[in-house]
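> structure here, sequence nowhere to be found:
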């Protein structure tokens, strides 16, 4: 019996041992788990919570809603410029800030009428003085001598004065009784005849050839020649002309800078050369540039020549000859200071011998009582006064109109 029990126990033990071997062999055949990185072994993370579904789901919370005005939109990133682009933009801004504003000159039509009050000194001494003398009840020889002195003092000139006095004597004798209105009309008529109303006083700014009109400005230093050239550029621009300036006054310091400043104010380009360079070369280049740009007018400012220096006067003739290689010179304008009176006529004679003067510009006419210089200089040169300067303002250069001038002299 004991033997049977022992056998049963041994059988059970054997069966258990076999079962363990089978289980262990099955476990060895399973794939090993993927290796865990060392860092992950140190981190202990909780498994993600399972979502609640059905009755276990939480109810949504009511949060306050914002209007569209309350929502802050994200700001756009600031645009950045490359260093080169930034420097170029800064340079352009500096050039625009430095560039002078282009001015629009006042119209030239009727400009002398608007400036007639500037002739008050000539009006007092010449116009009103003559009217006062002619209004005397008895015009004896002494009175006629006073009339003659008045005309000579106003720089009318000897020959024109004698002619005017003779005509006035004859007409006053025929007229008989003289009212103030009749005397004013008589004097106006005679002064107009003396100055001349049939002269061509227009500036020739249209070339007969397919090239710009060329205007040369000449004169002695101190007459305001370069300033007059700048003002003349404004006159031409005001009349609808495109202008190129030639700074051929290379001997006077800052003359080219002065002319360029005048040109920039009205959008006219200035052609200039080296200081103390050849004036003829600058004038030639200015006309060449004017042709290339299709400008209407090339305006050349020449050096102020002292009429006693023959070499410089000859050089002025050279400038004109060099410019004429491009085409004819349409105007040669002589600038004279009206305050110099008869002394200016000496200068005028010398200039007329070197270049063919076509017109006269009388400056500073507002600062003198010698308005009669208009008559004297026209008689001396045989060319008309085309422009008069009546102040220091940029638009105080006016086309000369005989009627407006005489009316300003004798008053209303």
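Nice, I can see it. Owing to the predicted nature of the structure, the values given are computational and were not obtained by experimental measurement. Numbering: from 1, shown residues only.

> CA only for contacts and neighbour counts going forward, please
Fine.

> check the offset of stretch 19-28 from the chain's centre.
Stretch 19-28 sits 107 Å away from the centroid of its parent chain (CA atoms, centre = their mean, to the nearest Å).

> contacts for that stretch next, please.
Applying CA atoms under 8 Å, 6 or more residues apart in numbering, stretch 19-28 has no contact partners.

> and the helices in the stretch 1-150 of the chain?
2-29, 38-42, 83-98, 111-114, 120-122, 128-134, 141-153 (DSSP state H, counting those that start in this stretch).

> out of those helices, which gets nearest to residue 231?
With CA to CA as the criterion, residue 231 lies closest to helix 111-114 of these, at 13.3 Å.

> quick check, central residue of this structure?
residue 265 (2.1 Å; CA atoms, centre = their mean).

> for residue 28, see how far away it is.
Distance, residue 265 to residue 28, by CA to CA, to the nearest Å: 102 Å.

> do the same with residue 346
Taken as CA to CA, the span from residue 346 to residue 28 is 134 Å.

> more neighbours: which of those two?
residue 346 (13 against 9; other CA atoms under 10 Å).

> that one in helix, strand or coil?
With DSSP: H, G, I helix; E, B strand; the rest coil as the basis, residue 346 sits in helix.

> try this one next to it:
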């Protein structure tokens, strides 16, 4: 219940922008007409559900009207809740844990999305659940990134494998994987540079890291998590499309959901990319990174 409460509070801005607008729309129209449907379409797009997902939902609404599932504006909200919940609940969103040996998380994304903070929060979460954890500072392009990860390492009481600024990220990863195997570590969390997806050399570096991990642990990385900032809306979806070209992404971590009215981007990611949303950040606190549970997200979004 505490997690759900945080989720509900974290989605306040999105709910005010999205659900409450739909409720006002329902009150404002006695009958469903084209003006009503145009306004509904605008509400979905403004919540960053995405144009293609919005068009699909509007097609569903029009079909629902023809098939008499929707007979009045009051029928719109339960119909949308059903359709959006179906989108959110499609696919598997659970975190993969290796049956034996280290579980390797490769964490990627552009600068400023909350990548290193996400790793720190994951380290604390797994430590609190009795797992041994090791961090790898493979973002060697910025000294501040190494320092930041070491601060999180101290907070979570876990070791950090790090080299000097400017060193080869793949070499850091090699040492970290070897250390994780030797120490029989449960969880290895690898930080990477905030790669600009327009820089092909940085994407090549990511591919190199991926190959180094696979050579030492063939089933790894068990999770390649792309961290996206929910406040960037459709740009987050664009980033996801580009990063899939560099590494097989297993899921998305969506941060800063509490800071945006555009939480509909979760629906867009699921519908447009068919990509699992594994974790969501709904606050600044160390315990505010939560597993994504589709039915809870839908309930919090629609204040159910």
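Structure received. Source: prediction; values computed, not measured.

> quick one: TM-score?
Aligned and superposed, the two chains score 0.92 in TM-score terms (TM-score structural alignment, normalised by the length of structure 2); 300 aligned residues with a CA RMSD of 2.0 Å.

> who's in contact with the aligned residue in structure 2 for the residue nearest to the centre of structure 1?
Counting by TM-score structural alignment, residue 265 of structure 1 lines up with residue 155 in structure 2. Residues counted as contacts of residue 155 of structure 2 (CA under 8 Å, 6+ apart) are residue 124.

> related to what we said a few turns ago, what's the most buried one of the helices of the stretch 1-150 of structure 1?
helix 120-122 (a mean of 20; mean count of other CA atoms under 10 Å).

> give the aligned range of it in structure 2.
The aligned range for helix 120-122 of structure 1 is 12-14, by TM-score structural alignment.

> now the matching stretch on structure 1. Mean distance?
For stretch 12-14 of structure 2, the mean deviation from structure 1 after alignment is 0.6 Å (mean CA distance after the TM-score superposition for structure 1).

> got TSV for the helices of the stretch 1-150 of structure 1, with distance to residue 340 of structure 1 too?
Listed next are the helices of the stretch 1-150 of structure 1 as TSV, based on distance: least, CA to CA, whole Å:
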stretch	distance to residue 340 of structure 1
helix 2-29	130
helix 38-42	107
helix 83-98	39
helix 111-114	22
helix 120-122	14
helix 128-134	21
helix 141-153	12
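
> do you know which of these lies nearest residue 254 of structure 1?
Comparison of those against residue 254 of structure 1 by CA to CA identifies helix 83-98 as nearest, at 19.6 Å.

> and residue 49 of structure 2? What does it align with in structure 1?
By TM-score structural alignment, residue 49 of structure 2 lines up with residue 156.

> so what's its match up against?
Neighbour list for residue 156 of structure 1: 370-376 [criterion: CA under 8 Å, 6+ apart].

> out of everything not next to it in sequence, what's closest to it?
residue 372 (4.0 Å; CA to CA, 6 or more residues apart in numbering).

> that neighbour against residue 155, yeah?
Yes - counting by CA atoms under 8 Å, residue 372 of structure 1 touches residue 155, with 4.8 Å between them.

> what residues are shared contacts of those two?
Counting by CA under 8 Å, 6+ apart, residue 372 of structure 1 and residue 155 have no common neighbour.

> can you show me the helices along structure 2?
With helices called from DSSP state H, structure 2 shows them at 2-10, 12-17, 19-28, 34-46, 51-66, 76-88, 115-128, 143-156, 169-182, 200-216, 234-243, 265-273, 294-301.

> identify whichever of those helices lies nearest to residue 227 of structure 2.
Among these, if distance is taken as CA to CA, the winner is helix 115-128, at 5.9 Å.

> so where is that closest one in structure 1?
On structure 1, the counterpart of helix 115-128 of structure 2 by TM-score structural alignment is residues 225-238.
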